[in-house]
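>>> Okay, structure incoming, though there's no sequence with it:
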């Protein structure tokens, strides 16, 4: 998932060519949220164009991921009472003490065609040793799969590896470390060529970790000069090299695949959540805490080294193609479709910029009754989709001009903070209560 709490959380790469029946990580191929699907209905409700739906016990804001006909997701079940999450941005959601009830950490595999449970596995049971914000969950990290194994992370418990039939292959324990205000963890692991990378930015001992994906053996661990962040790293395969980009509030840092720093960029907001991605030969990075003046979007060129931070009032330099100092969203990641960069703001506004130059296509436009957004937007079939916390999806024309086409409402008891997945001709929307599969019934 790469979703976190609202108070706070390639076209140039080979991975974008993955078959669209596979949505193997947070935001899918290239971490971009762009799908080639054309047969998925763009209208739905809690009953209309629903191929199937299944209630999911517990709470988890991780996104579903898909490989062929396997759907993987995580959840944590509180055997006691879970406090109801209030929607929107607000103060007062901190819960610094861990809950005192027994919780069960679960991995679930569903059948993509029917929604039936293929298998479910409990990986841990006990009282939580870390706290979370009232809106967050202990299952906010999205799994990742390579088609042979699925890797599921629970930031205060461990990383767990299963084969596709549900056999546990290995586990790597994670020490519960304090996060800012007790908000908990959310950054998801990423895969590249047999290595699993995980970034744990916290208030005690932040680090970037590489594990052997087959065995779980620790390959290296690099300490990070960061405090708490909630951003999933990104493997950037550009024309010059492959690098691991880790957003942070102190600095964005890029590492080689052995954990050695290549470049850094200072000038982020005080809370960093959004996932980077690449398109049109550029890397897009954002950090937009709503309480800060500095809420930048950066478009980075390949080949940087050292400190590439902007000086004084500059908006470009040798490696920053363009930047916008006050344009970034808070929780959602941005979205590039063709040469358009769409920005979905937490409080129900949308803007669009030229992804190659940073020029404005349209300034912030309000989505009527949009209210609160945490999940990231997605694009398919010439449309942009924005799911809010009330379970309403706003469907926009994928265009240089703002045009709201219609809205889709799920059940009234649904809360939407998880970013959806698109697999073949199916759209998977996870809410606080269930998972919907949008598409034609077979």
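Cool, the structure landed. Computed from a prediction, not measured in an experiment: that's the story for all the values here.

>>> hey, let's count contacts and neighbours off CA atoms from now on
OK.

>>> Would you mind listing the buried residues in stretch 186-199?
Neighbour-count burial for stretch 186-199, with 16 or more other C-alpha atoms under 10 Å as criterion, is recorded at 186, 187, 188, 189, 190, 191, 195, 196, 197, 198, 199.

>>> Hmm, residue 212 and residue 196 touching each other?
Yes. Taking contacts as C-alpha atoms under 8 Å, residue 196 lies within contact range of residue 212: 6.3 Å.

>>> one step back: greatest separation within the buried residues of stretch 186-199: which pair is it?
Largest separation among the buried residues of stretch 186-199 by C-alpha to C-alpha: 186 and 195, giving 19.8 Å.

>>> Got another one to weigh against that:
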């Protein structure tokens, strides 16, 4: 069977079970000559500047609504062109997200005014070049990645033309640079979001043809370093964490959790865990890193700053990422079961079946956890180890894949309304109604 399948791959006759492999050319920071530098703090308010806010989903302790409907506590709502799982980011007076249309086939970035929801600009990143439908999961889109911004650059990553392209736009939507970082053999599409470290933007591209991590100079798009990750398809975004005072870039997938020096891409440690494919992004309490998944195996793990296992269990939280308040670790499984574990030792404090199915990742604000299911129900419950305590359950639209952003007094939700060919997407700004009389 193996010889037959291999021959079919060579002859180009097989469409399932084989893929084109492309050797990954590694680049060191010494070879590139790129200087990794601290960048002066932006004068722009980086309220929620990248995937999960860059804080693992922890919002500032500002008060935002816990109840809403389509008609109440809605400051504004705006049309979103096409479809995407790209979550909104909040930078200065802009809300920015990625999307994609089928007719015409375009991958694009859209910016909205934070105060009013008015569309400020729309930039087409790619026309044509979409992967075949059989190589993209039925739940996925052509715009899964959430953007990252340092206040000057808005950076996004797309699978297009069987390569991963990283693109930077300016605050007015103008193209600043675009870089092809490598080939990508798609099994179910591309998902990871970029993260920013000092003057680098870092992008993951695990795939069955030869995966890699890349650090690019955010000012020019030049590749500073690239590290091979093996030929396995996985979907997690890297996370920047500070463990015992040391900056580390941590990512799961390929049956391990791996830590890299974010400035150089050099491997610090790796620990066998979880599974071949993972989707969630790791979270940290400053001493430990937590992650869960995956496919085909199931495991939730706690790893210390040097890569040693602290505790584990057999629970699988695959698509949604975990979240921690520093003392407790919370997870909502794809099948709608919420868990609370002790972060230090893994003791299960409670679990509760919420019902429904989940892809969106939770956020914590003012002692409450916010998370939406795939039917558009937004659950708000206490971030407490004592018991599961539902604060509210709010319906908005018919589905929700993207994760919310929280900034100031508002929550920003991307939701789907309707179904089939009639389905459209909206961006909602949820904020308490003003008490001022006109």
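Great, that's in hand. What you see is a predicted model; the values in this text were computed from it and never measured.

>>> TM-score of the superposed pair?
Taking TM-score structural alignment, normalised by the length of structure 2 as the basis, the two superposed chains have a TM-score of 0.82; 377 aligned residues with a C-alpha RMSD of 1.9 Å.

>>> The buried residues of stretch 186-199 of structure 1 in strands, which ones?
190, 191, 195, 196, 197, 198, 199 (DSSP state E).

>>> what's the counterpart of the third one in structure 2?
Read it as residue 195 of structure 1. Using TM-score structural alignment to pair residues, one finds that residue 195 of structure 1 aligns to residue 200 in structure 2.

>>> Distance of its match relative to residue 180 of structure 2?
Separation of residue 200 of structure 2 from residue 180 of structure 2 (C-alpha to C-alpha, to the nearest Å): 16 Å.

>>> if you skip the residues just before and after it, what's nearest to residue 384 of structure 1?
Leaving aside its chain neighbours, residue 384 of structure 1 sits nearest to residue 396 (5.0 Å; criterion: C-alpha to C-alpha, 6 or more residues apart in numbering).

>>> got it, and residue 155 of structure 1?
residue 185 (5.4 Å).

>>> Could you check which residue of structure 2 pairs with the one you found?
When structure 2 is aligned by TM-score structural alignment, residue 185 of structure 1 is paired with residue 190.

>>> residue contacts, that match?
142, 144, 145, 158, 159, 205, 235 (C-alpha atoms under 8 Å, 6 or more residues apart in numbering).

>>> Can you turn the buried part of those into a ChimeraX selection?
In ChimeraX syntax, the buried subset of the contacts of residue 190 of structure 2 is picked out as below (16+ other C-alpha under 10 Å):
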select :142,144,145,158,159,205,235
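
>>> which element is the residue nearest to residue 384 of structure 1 on?
Per DSSP states H and E, residue 396 of structure 1 falls inside strand 392-397.

>>> before we move on, what about residue 77 of structure 2?
Counting by DSSP H and E, residue 77 of structure 2 is part of strand 74-80.

>>> Find me the equivalent region of that strand in structure 1.
Aligning strand 74-80 of structure 2 against structure 1 (TM-score structural alignment) gives residues 50-56.

>>> next one: that stretch to chain centre, how far?
Centroid separation between stretch 50-56 of structure 1 and its chain, computed with C-alpha atoms, centre = their mean, to the nearest Å, is 22 Å.

>>> Next: stretch 69-79 of structure 1.
Going by C-alpha atoms, centre = their mean, the spacing between the C-alpha centre of stretch 69-79 of structure 1 and its chain's C-alpha centre is 16 Å.

>>> same deal with stretch 158-169 of structure 2?
Distance, stretch centre to chain centre, for stretch 158-169 of structure 2: 16 Å (C-alpha atoms, centre = their mean).

>>> which helices and strands sit right next to the strand holding residue 77 of structure 2?
When contacts are defined as 3 or more C-alpha pairs under 8 Å, 6 or more residues apart in numbering; DSSP states H and E, strand 74-80 of structure 2 packs onto strand 424-431.
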